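Q: how would this look folded up:
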Amino acid sequence: MTLQMQYQEKFEQGIEQGREQSSRQSALRMIKAGKLSPEEIAMYSGLPMEQVLDLEKELRSV
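A: Reported below is the predicted structural model:
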């Protein structure tokens, strides 16, 4: 694998991590607002239902 290919791979991984973090933050805001069901939050945020439920548990334990 060339250096350029490694750079491209790391760049793409960074972009994906940023997208996931943004989706997670959006889901947290929706959960805190308390107006949407977990199913709706999963649909709008693009996160898997399991992850939305885990985020809800995290917020309840804080």
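
Q: From here on, just use CA atoms for contacts and neighbour counts.
A: Will do.

Q: quick one, helices of this structure?
A: 3-33, 38-45, 49-61 (DSSP state H).

Q: Quick check: which of these is buried the most?
A: Ranked by mean neighbour count, the helices of the chain are led by helix 38-45 with a mean of 18 (mean count of other C-alpha atoms under 10 Å).

Q: Would you do the same for the sequence below? I want to compare the two.
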Amino acid sequence: MRTIRVSEMIDKQKFNRFHLQILLSCIFIIICDGYDMFMLGAILPSLMTEWKITAVEAGLLAAMLCLE
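A: Have a look, this model is predicted:
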């Protein structure tokens, strides 16, 4: 029976176009995932003023949005 060592096989691989596509896809996913939290942080002070809510209530709102 032939033994395959995965770590050696990975070490021998060269970085090619496929790996670049995977890397760029992962970066895009991470950016999209973080965008909603960035926008919440930018908009939350305006919402607090307009809705007349306290910082505790705004924190609770933000926590509930993070769980979604």
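
Q: so what's the spatially most central residue of structure 1 up against?
A: Nearest to the mean C-alpha position of structure 1, counting by C-alpha atoms, centre = their mean, stands residue 24 at 3.1 Å. The contact partners of residue 24 of structure 1, by C-alpha atoms under 8 Å, 6 or more residues apart in numbering, come to 45, 47.

Q: Please determine how far the counterpart of it in structure 2 is located from residue 62 of structure 2.
A: Matched by TM-score structural alignment, residue 24 of structure 1 corresponds to residue 41 in structure 2. From residue 41 of structure 2 across to residue 62 of structure 2, the span is 9 Å (C-alpha to C-alpha, to the nearest Å).

Q: got it, and residue 43 of structure 2?
A: Taking C-alpha to C-alpha, one finds residue 43 of structure 2 at 11 Å from residue 62 of structure 2.

Q: Next: residue 42 of structure 2.
A: 12 Å.

Q: next one: residue 47 of structure 2
A: Relative to residue 62 of structure 2, residue 47 of structure 2 is positioned 11 Å away (C-alpha to C-alpha).
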